[in-house]
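*Asks:* below: sequence and its predicted model.
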Amino acid sequence: MLARNVLWYVVFVGFGINYMHRIHINIILVGMIKNMRSGNGSLPISECTTQHSVFENQTAGIKIQTDGFDWDERQQNYILGSFFWLHWLTQIPGGMLARHFGTKKVFGLSNFLSCLITFCIPTAAFTDFRLLVFLRVLQGFITGVAWPSMHHLTANWIPPNERSKFVSSYLGSSVGVALTYPLCGYVIDMLDWKAAFYTTGFIGVIWYICWLWFVFDTPALHPRISAKEREYIQNEIGQVLTKRELPVPWKDVLLSRPLWMVAISQWGGIWGFYTLMIQTPTYFRNVLGWDIKKTGILSGIPHLSRWLFSFGSAIVADCLLKKKILSRTNVRKLATSSCTLVQGFMILGLALSGCNGTLATLFMIAAVGVTGAVSSGPLACVVDLSPNFASVLLGLVGLMANLPGFMSPLVVGYLTYQNQTSVQWQKVFFVTTGILFVTGILYVIFGEANVQPWNDGSKSLKGKKKVYKCEKEMTLMSLVVDSAEKNDKVSS
């Protein structure tokens, strides 16, 4: 098997682990909260459980949790959103660390340390609510370096026309979500919520051992790659990837319109995606009234569809590029439109589905699924703009794109505080739809995916080139003077 194919699988699972520890608490929190009884001692039932649904007896089997934590909606959303409070701070450092120390160390240690923190969460929860929040903040801060660091590996390993397919491995994150929700749901149902944390932590440690064995920062460092594959990769990426480490042209990067368009589109797309990813278990449980196992399964299915859509759209995108049916810019615009505009329409449908469990599930699956095109759109576009500074650019994009991680839970907490109704959740989905439409339209109008002039460091090296040119001219003048002096001596 080709070394870069093995790399795809290990990276794929790595992103699954990354998201497993990012979102496991979204479903586990449902099992941690005490079910508050009403005045007559009965369990409050959501408005939707009294209406007709194709999911018969959807409240049957719901366990009344008499022990647990009495955290209200605002406290719960602090826990859900705290992961992202400092997550954005390490986006740019993640890219720069990868350039100096390599993706193998940065991405690997980021995931591994996150796993170790997961083992500590149950103890923190029993100790103090604030300690739990602190651990989630720390976890988010550490894992913030993971995503931008991976683009450095992609730039060093993957030929330009194979990037869409390889970047689809990033969507292992979606498979991680798809498996984590039902896994945690079943573990909580069979054992307890503490066991769910320990299970996900153990899985992450096993992955880290495989990562250390199979992954290397460049083809040249890989001890088991074939000479033919190494030569092919080096020839393909050598056209746009500079071997020497260049200084980052910060001014050009920060004033780059194409990069800002990627960041804006990612901000909108991630707002929609995070809103659905973080809040789905709560929405299914509190509004539609489903038990923990069904909540876990139906919360995970949309993310499986996201990965499938990502893989399919990546194949289509690479085909369009290889056959030159569409320009690289138009391929990226097509994919980004799916992440924003199409997702917006699906969430609008979710908002209007009300208590219809069938429609809510279908629109949820579709809304999350179409975001899979992010691997062929914004994520691939970052490498297109500048292979040499891809990790740094992804850090900048991630800095902006991860803001919805803590902003969205605050909005949801404000709109649904002590009011878990379909009408209030409809407002959440309307806000999300508006954000997706605006950001998607901006990218379609102003976005592009061409290699930028500053990718080769020409502007940052401009001063050095001038100095070299002056030194060269002075040398030539010196030679002319010496030659003239010699001629005068000979003549005399």
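*Replies:* All right, it came through fine. Numbering: from 1, shown residues only.
*Asks:* going forward, measure contacts between C-alpha atoms and count neighbours the same way
*Replies:* Fine.
*Asks:* give me the element the spatially most central residue of the chain is part of.
*Replies:* Residue closest to the average C-alpha location in the chain (CA atoms, centre = their mean): Trp147, at 6.4 Å. Per DSSP states H and E: Trp147 is located in helix 146-157.
*Asks:* who does that helix touch, helix- and strand-wise?
*Replies:* Helix 146-157 sits against helix 91-101, helix 103-127, helix 163-167, helix 227-237, helix 390-401, with contacts defined as 3 or more CA pairs under 8 Å, 6 or more residues apart in numbering; DSSP states H and E.
*Asks:* again, only using 10 Å
*Replies:* For helix 146-157, the packing partners by 3 or more CA pairs under 10 Å, 6 or more residues apart in numbering; DSSP states H and E come out as helix 3-32, helix 91-101, helix 103-127, helix 163-167, helix 227-237, helix 378-385, helix 390-401.
*Asks:* can you map out the helices along the stretch 201-350 of the chain?
*Replies:* For the stretch 201-350 of the chain, the helices defined by DSSP state H, counting those that start in this stretch cover 227-237, 250-254, 257-286, 292-322, 328-337, 343-352.
*Asks:* save these as a markdown table, and put in distance to Gly395 and mean neighbour count too.
*Replies:* Shown next, in a markdown table, are these (distance: least, CA to CA, whole Å; neighbours: other CA atoms under 10 Å):
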| stretch | distance to Gly395 | mean neighbour count |
| --- | --- | --- |
| helix 227-237 | 21 | 14 |
| helix 250-254 | 12 | 14 |
| helix 257-286 | 10 | 23 |
| helix 292-322 | 21 | 23 |
| helix 328-337 | 19 | 23 |
| helix 343-352 | 24 | 23 |
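*Asks:* one more structure, for comparison:
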Amino acid sequence: MNLSIALPAMVNGTAPPGPPNASSAIALDDRNGTLMELKVLAPVYAWNPEIQGVLLSSLSYGSFVASVPSGYVAGLVRPRHLIGAALLTFSALSLFIPLAAEAGVALLIVLRTVQGVAQVMIQTSQYLIWVKWAPPLERNQLITISISGLMLGSLTVLLVGGFLSETLGWPYVFYIFGGIGCACSCLWFPLAYDDPAAHPFISAAERDHIARALAQQDCEPDQSLPIKAMVQSLPLWSGLLSQFTEHWFFYVLMAYLPTYLHSVLHVDLKASGFLSALLLGVAFVSIILGGLLADFLLSRNILSLLVVRRLLTSVGVLTPSLFSVLLPWVSFSLGVTMAFLVLCLATSSLCQAGALVNFMDIAPRYTGFIKGLSLVFAQLSGVIAPTVSGFFLSQDAELGWRNIFLLSAAVDVSGLVFFLVFSRAEVQDWARAQTLTRL
């Protein structure tokens, strides 16, 4: 989010573009005419829209290429070390983005690509931590609380990033948030451990509780992968396709929500930024509540694990599909449209405790690899969905939005049907320790 927020200031300053270190002094007189303030102008670059698009996409280049390899590597090394090193690398490189921009756009693209590799390592490895730390009846809430940080981080940058760019200058967006990331990585190493048995501060009661809860779970990583069995596994495919279909509408919203608010509802850009932040806040809260609801249903033996996964996925797909299809019909009212969008994001967040975490049920031994594989499907959706949406809008601006929402609903529901038919919640034979068939 940092570059997305800072980019308008990087290419659209209030002063004409000058040398990279250009600065300007602005005199501000108080009542006595004695106050003088010096304000240093951040450098401005002549990047055309094509270059800007490549810069914004370069993070995804690294993430896409490294998704599957990082998932495999995460199963071979200690996740604690991998996550800490990746977080420190990602954050430290953020501090050098202003220097890279000054050196040239090619270096900036390379730096952002490396950040993408580090970012995907964190996303794949963190699930291996929960395999060892999260008792089955607490796993959903622990995972969703950690996942909600993605929304909280985006919300924070969206609210604060523009202010920092306007007051201190756009480089401080990278300095401040990069510094926060470095501080977090310094806290990570002494506080995070791969296994409760190795943690020096955990109480004996908590360690024994986790050990008893996970005693029957076969979660030791395996260096060999049963590729043939994975390819033939319909339960695995149901989860992977859900990653693609359920992220479709999310990526459409992330790419075109400000455009929709501005062009259809005639909301100014400043207000659309605030409304976008509001929706991210709703998603942040809803993800956590979804995890709490899943564990409540499981701990009270109200529903089985498979029914919980299918129920939350059904609500998280059908509700937003319905309200998104209705959006063109309520475009006359900003209030009703925002209410529908809130319902869409709030209910779609339930999928985080449904189909999107189902891979941990069927193959805990291969959590890192399958998470990396699922990120590929999610990122493919992030590439295809905005592209198709842009095509619809280029054909007909008015009917384009209706077609976008209809297609999003159709894609989402098709993935739901496949998941309801083929999903399972027990460890598959190919994911057990005694599996002999390898490829």
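*Replies:* Yes, it's here. In this text, all values refer to a predicted model and were calculated from it rather than measured experimentally.
*Asks:* TM-score for the pair, please.
*Replies:* The TM-score (TM-score structural alignment, normalised by the length of structure 2) is 0.82; 411 aligned residues with a CA RMSD of 3.2 Å.
*Asks:* distance to Glu473 of structure 1 added to the helices and strands packed on helix 146-157 of structure 1, as CSV?
*Replies:* Shown next, in CSV, are those (distance: least, CA to CA, whole Å):
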stretch, distance to Glu473 of structure 1
helix 3-32, 47
helix 91-101, 36
helix 103-127, 43
helix 163-167, 43
helix 227-237, 35
helix 378-385, 35
helix 390-401, 36
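*Asks:* ok, which of those comes nearest Pro182 of structure 1?
*Replies:* Closest approach to Pro182 of structure 1 among those (CA to CA): helix 3-32, 8.8 Å.
*Asks:* in whichever helix or strand comes after the closest one, what's buried?
*Replies:* Next helix or strand after helix 3-32 of structure 1 toward the C-terminus (DSSP H and E): helix 73-82. Using 16 or more other CA atoms under 10 Å as the test for burial, helix 73-82 of structure 1 gives Glu73, Arg74, Gln76, Asn77, Tyr78, Ile79, Leu80, Gly81, Ser82.
*Asks:* how about these in TSV, adding distance to Leu191 of structure 1?
*Replies:* Output for the buried residues of helix 73-82 of structure 1, formatted as TSV (distance: CA to CA, whole Å):
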residue	distance to Leu191 of structure 1
Glu73	25
Arg74	27
Gln76	22
Asn77	25
Tyr78	26
Ile79	22
Leu80	23
Gly81	26
Ser82	26
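*Asks:* aligned to Met360 of structure 2, what sits in structure 1?
*Replies:* Superposed on structure 1 with TM-score structural alignment, Met360 of structure 2 falls opposite Val383.
*Asks:* so for Leu352 of structure 1, which of the helices and strands packed on helix 146-157 of structure 1 sits nearest?
*Replies:* Across these, Leu352 of structure 1 has its closest neighbour in helix 3-32 (24.0 Å, CA to CA).
*Asks:* the aligned residue in structure 1 for Leu88 of structure 2 and Phe141 of structure 1, how far apart?
*Replies:* Counting by TM-score structural alignment, Leu88 of structure 2 lines up with Phe112 in structure 1. Distance from Phe112 of structure 1 to Phe141 of structure 1, counting by CA to CA, to the nearest Å: 13 Å.
*Asks:* equivalent analysis for Lys489 of structure 1, please.
*Replies:* Noted for Lys489 of structure 1: a distance of 74 Å to Phe141 of structure 1, by CA to CA.
*Asks:* pretty sure the match of Leu88 of structure 2 is in contact with Phe119, am I right?
*Replies:* No. With contact defined as CA atoms under 10 Å, Phe112 of structure 1 does not count as touching Phe119 (11.3 Å).
*Asks:* those two: which is more packed in?
*Replies:* Phe112 (22 against 19; other CA atoms under 10 Å).
*Asks:* for that one, what are its contacts?
*Replies:* By CA atoms under 10 Å, 6 or more residues apart in numbering, the residues touching Phe112 of structure 1 are Ile17, Asn18, Thr118, Ile142, Thr143, Gly201, Gly204, Val205, Ile206, Trp207, Tyr208, Ile209.
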